[in-house]
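J.: here are the coordinates; sequence isn't available:
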């Protein structure tokens, strides 16, 4: 590499493991959704103007954007040999200048300016006009960069082995940087560990003592639909939370925040998974489809706005947990007891408080959580609200035990009262563990992997089965 020739780096997908246009869209959607959508509709056909407007709305923190480590190392080596490092991008000029300054590259950049979209042949002409043909080396990552590589003295091709091979066959000097997307990271971006929360959908069957195979198969289909719906929302949530996740001690390793999976993959994944959820939901009937549509709508509202609103976010979390229970009943056609819903809602309210307590305890500083409305000084209030939820749940369970519905299902009433003890122990333990920061960031996921907690829950369930006479009936069947 000749010292006098600059190294020109494309930005999106080359120097950065992300695309600043998509970054601006999702950041803008989180900060000013209506303005962002209006801008996209008005200026979609004028890419240069669209990029400029979105950049102004988003106000990206470019220092947080994930960098391709190998390309960055190549730039450092070139700089040590006296080469200027020039950023040339189709992204908006104001963002490219910020990025160049932060990484101590040349202040001389080539980028879209609101009028000209600096991409492909347009970028090639601009580089030739400034440095002359064969007067620069160029690093890029798309087929649209071929006209630029053909004018460059040396080509650095990122993540495109077939293009690299063609350029070599045409006689160009080529260096290749591998940059593939892992299927494991794509799978991880859907947060499959969160699917275990859909076990809540079996609660109506257990409460109704309905254990036939057909009902459980219908619930299984419902769980598949809800898993797809939940993953589609998690994709959207992660795209809206890119900046907040990059500031978080653990969430910064999420696939989109870390630049391991392109944003456009997440957008396509949302469409596919939402389609699966709605298709299976429709097959399970209008009641289930209505619940899943409500879940998706409420989840989107939560991701875009409600999760930033103190206390409202916890109420919405509780509602989303409760909707899983309602969906389980809708999938099978089981009537859900009003007492049951009133009982589980304060439990989920407590678990919402536990989620925020865990995040606050694990936070590395006293500042408010990124993208949330809580700080360390809110922990005592969260404990108080969580405690009220526990008291409310226990009182409602006690009142339920004296209802005609309960007496018809659970003839041994005093065992229901005894079950209040392990229920109280489990809830208090969850609250304490959240305060101590000894949980996963999602309390439901933690609860389903916590051996001690599961033991308490199974003991509670055993008491209720005995109160219902189920153990006695099953033992008679097995004995007979």
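T.: Good, I have the coordinates. Fair warning: this is a prediction, and the values are worked out from it, not measured in the lab.
J.: from here on, just use CA atoms for contacts and neighbour counts.
T.: Fine.
J.: buried ones in the host helix or strand of residue 382, by neighbour count?
T.: Taking DSSP states H and E as the criterion, residue 382 maps to helix 379-401. By 16 or more other Cα atoms under 10 Å, the buried positions in helix 379-401 come out as 379, 382-383, 385-394, 396-398, 400-401.
J.: equivalent analysis for stretch 456-463, please.
T.: Quick answer for stretch 456-463 (16+ other Cα under 10 Å): 456-457, 460-461, 463.
J.: what number of residues lie near the closest residue to residue 199 other than its chain neighbours?
T.: Spatial nearest neighbour of residue 199, chain neighbours left out: residue 223 (7.6 Å); criterion: Cα to Cα, 6 or more residues apart in numbering. Per other Cα atoms under 10 Å, the neighbour tally for residue 223 reads 27.
J.: same deal with the one 3 residues further on?
T.: Other residues within reach of residue 226 by the criterion other Cα under 10 Å amount to 30.
J.: am I right that it falls within a helix?
T.: Yes. Membership of residue 226 in a helix is supported by DSSP: H, G, I helix; E, B strand; the rest coil.
J.: would you confirm that it contacts residue 294?
T.: No. Taking Cα atoms under 8 Å as the definition, residue 226 is not a contact partner of residue 294, at 11.6 Å.
J.: which helices and strands does the longest strand belonging to the chain pack with?
T.: As assigned by DSSP state E, the longest strand anywhere in the chain is strand 85-92. Where contact means 3 or more Cα pairs under 8 Å, 6 or more residues apart in numbering; DSSP states H and E, strand 85-92 is packed against strand 7-9, helix 47-58, helix 69-80, helix 93-102, strand 110-112.
J.: just tell me which of these ends up closest to residue 331.
T.: Evaluated over the helices and strands packed on strand 85-92, closeness to residue 331 peaks at helix 47-58, with 41.2 Å, by Cα to Cα.
J.: ok so, going back, and the next helix or strand past the helix holding residue 382?
T.: helix 404-409.
J.: which outside residues touch the very next helix or strand once past that following helix?
T.: The helix or strand immediately downstream of helix 404-409 is helix 413-436, counting by DSSP H and E. With Cα atoms under 8 Å, 6 or more residues apart in numbering as the test, helix 413-436 has contacts from 347, 350-351, 353-355, 357-358, 361, 379, 383, 386-387, 390, 394, 397-398, 401-402, 407, 410, 439, 443, 453, 456-457, 459-460, 463-464, 466-467.
J.: this is the comparison structure:
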């Protein structure tokens, strides 16, 4: 059942905590509790979306070298059971989102609708498919800020979007390498090539580092946190990006970003150091 819910993918929902961290509201227990509940709600909604997506992709996943072991594709869970669980998770998740804050509900319902469109048709459009998936990460970050009524920097939303594009592009590249007939699994895959994705990854990784550096050096950031020291976290971000590139090109483990982050200890350590460093600097 845990595999059906894709619990390992819940790590993506940690982007919800960006708003409370960079607004420095993590010192308020009530708001920290609210964001934690928002995280749990988004976990439920995203799991519901994953289940419905698996149902819609059932015939394709059965021929995928890695996805064929998923509960629905392998037959361990029947489509009827999956539909019930998926519908319940989406219904209850969006309802709890509304109870937390109507603005947060707008985020979860937008995410739900966008991912439904992705599952039904948008995943077959080259480039648009990765833009839609990356937008899901931005909605997570925006939702975490809206649920406690704080603003989140446009620079951080841009950085979130860019790093998400990087992760999704790396995943697409991995899929091209392991699937014999990409077009049979997803039409958009036939439009990509390793060379094209390599160039796109190069652009996005450069933009990610530059955008984050600009954020740390912007007058608004310095005035908000009353320190210029956030720039010292830039080398950690650069290391993290380079380490993930190593995972993509040398270890060929970018097919599941959520697993790659947890399994690669140097990358996980770098992320932990970055979080601790940011909290210490902006406290």
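T.: Here it is on my side, so go on. What you see is a predicted model, and the numbers here were worked out from it, not measured in a lab.
J.: need the helices and strands packed on strand 85-92 of structure 1 in a markdown table (columns: mean neighbour count and distance to residue 422 of structure 1).
T.: Below are those laid out as a markdown table (neighbours: other Cα atoms under 10 Å; distance: least, Cα to Cα, whole Å):
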| stretch | mean neighbour count | distance to residue 422 of structure 1 |
| --- | --- | --- |
| strand 7-9 | 26 | 62 |
| helix 47-58 | 22 | 49 |
| helix 69-80 | 15 | 52 |
| helix 93-102 | 18 | 56 |
| strand 110-112 | 24 | 63 |
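J.: need the strands for the stretch 51-200 of structure 2, in chain order.
T.: Using DSSP state E, counting those that start in this stretch, the stretch 51-200 of structure 2 contains no strands.
J.: helices along that one, start to end?
T.: For the stretch 51-200 of structure 2, the helices defined by DSSP state H, counting those that start in this stretch cover 58-61, 71-74, 79-100, 102-120, 128-146, 154-178, 182-185, 194-217.
J.: most tightly surrounded among those helices?
T.: Among these, the stretch with the highest mean neighbour count (mean count of other Cα atoms under 10 Å) is helix 128-146, at a mean of 23.
J.: can you tell me what part of structure 1 that helix aligns to?
T.: Aligned by TM-score structural alignment, helix 128-146 of structure 2 corresponds to residues 312-330 of structure 1.
J.: chain center to the matching stretch, what's the gap?
T.: 18 Å (Cα atoms, centre = their mean, to the nearest Å).
J.: same check on stretch 167-175 of structure 2?
T.: 13 Å.
J.: find me the equivalent region of that stretch in structure 1.
T.: Structural correspondence for stretch 167-175 of structure 2: residues 351-359 of structure 1, per TM-score structural alignment.
J.: how far apart are the matching stretch and its match in structure 2?
T.: Average distance, stretch 351-359 of structure 1 versus aligned residues of structure 2 after superposition (mean Cα distance after the TM-score superposition for structure 1): 1.4 Å.
J.: ok, residues contacting that stretch?
T.: 314-315, 317-318, 369, 374, 379, 382-383, 385-386, 430-431, 433-444.
J.: mind listing what residue 25 of structure 2 touches?
T.: Per Cα under 8 Å, 6+ apart, neighbours of residue 25 of structure 2: 31-32.
J.: mind checking the SS state of the residue mapped onto it from structure 1?
T.: With TM-score structural alignment defining the correspondence, residue 25 of structure 2 maps onto residue 210 in structure 1. State at residue 210 of structure 1, reduced to three classes by three-state DSSP: coil.
J.: gap between residue 210 of structure 1 and residue 200 of structure 1?
T.: Note on residue 210 of structure 1: its distance to residue 200 of structure 1, by Cα to Cα, to the nearest Å, is 15 Å.
J.: against residue 415 of structure 1, how distant is the equivalent of residue 210 of structure 2 over in structure 1?
T.: Aligned by TM-score structural alignment, residue 210 of structure 2 pairs with residue 395 of structure 1. Residue 395 of structure 1 is 16 Å from residue 415 of structure 1, where distance means Cα to Cα.
J.: also residue 357 of structure 1?
T.: For residue 357 of structure 1 relative to residue 415 of structure 1 (Cα to Cα), the value is 33 Å.
J.: likewise for residue 87 of structure 1?
T.: For residue 87 of structure 1, the distance to residue 415 of structure 1 - Cα to Cα - is 72 Å.
J.: still on that earlier bit, next, the angle from the helix holding residue 382 of structure 1 to helix 413-436.
T.: In terms of direction (axes from the mean of the first three to the mean of the last three Cα atoms, to 10 degrees), helix 379-401 of structure 1 departs from helix 413-436 by 170 degrees.
J.: now helix 379-401 of structure 1, how far from the chain's geometric center?
T.: That offset, for helix 379-401 of structure 1, works out to 29 Å (Cα atoms, centre = their mean).
J.: next, the angle from that helix to helix 338-362.
T.: 160 degrees.
J.: contacts for helix 379-401 of structure 1 next, please.
T.: So helix 379-401 of structure 1 is contacted by 339, 342-347, 349-351, 353-354, 356-357, 360, 406-407, 413, 416-417, 420, 423-424, 427-428, 431, 435 (Cα under 8 Å, 6+ apart).
J.: what about that helix, how far off from structure 2?
T.: Averaged out, helix 379-401 of structure 1 is 1.6 Å away (mean Cα distance after the TM-score superposition for structure 1).
J.: got it, and stretch 418-430 of structure 1?
T.: Relative to structure 2, stretch 418-430 of structure 1 is 1.8 Å off (mean Cα distance after the TM-score superposition for structure 1).
J.: okay, that stretch sits on what stretch of structure 2?
T.: The aligned range for stretch 418-430 of structure 1 in structure 2 is 232-244, by TM-score structural alignment.
J.: ok, stretch 79-87 of structure 1 next?
T.: Against structure 2, stretch 79-87 of structure 1 falls on no residues (TM-score structural alignment).
J.: gap between the two ends of that stretch?
T.: 13 Å.
J.: please report how far residue 290 of structure 1 lies from residue 235 of structure 1.
T.: Counting by Cα to Cα, the gap from residue 290 of structure 1 to residue 235 of structure 1 is 22 Å.
J.: typo on my end, residue 384 of structure 1
T.: From residue 384 of structure 1 over to residue 235 of structure 1 (counting by Cα to Cα), the distance is 32 Å.
J.: over to residue 267 of structure 1?
T.: Taken as Cα to Cα, the span from residue 267 of structure 1 to residue 235 of structure 1 is 8 Å.
J.: now do residue 424 of structure 1
T.: 35 Å.
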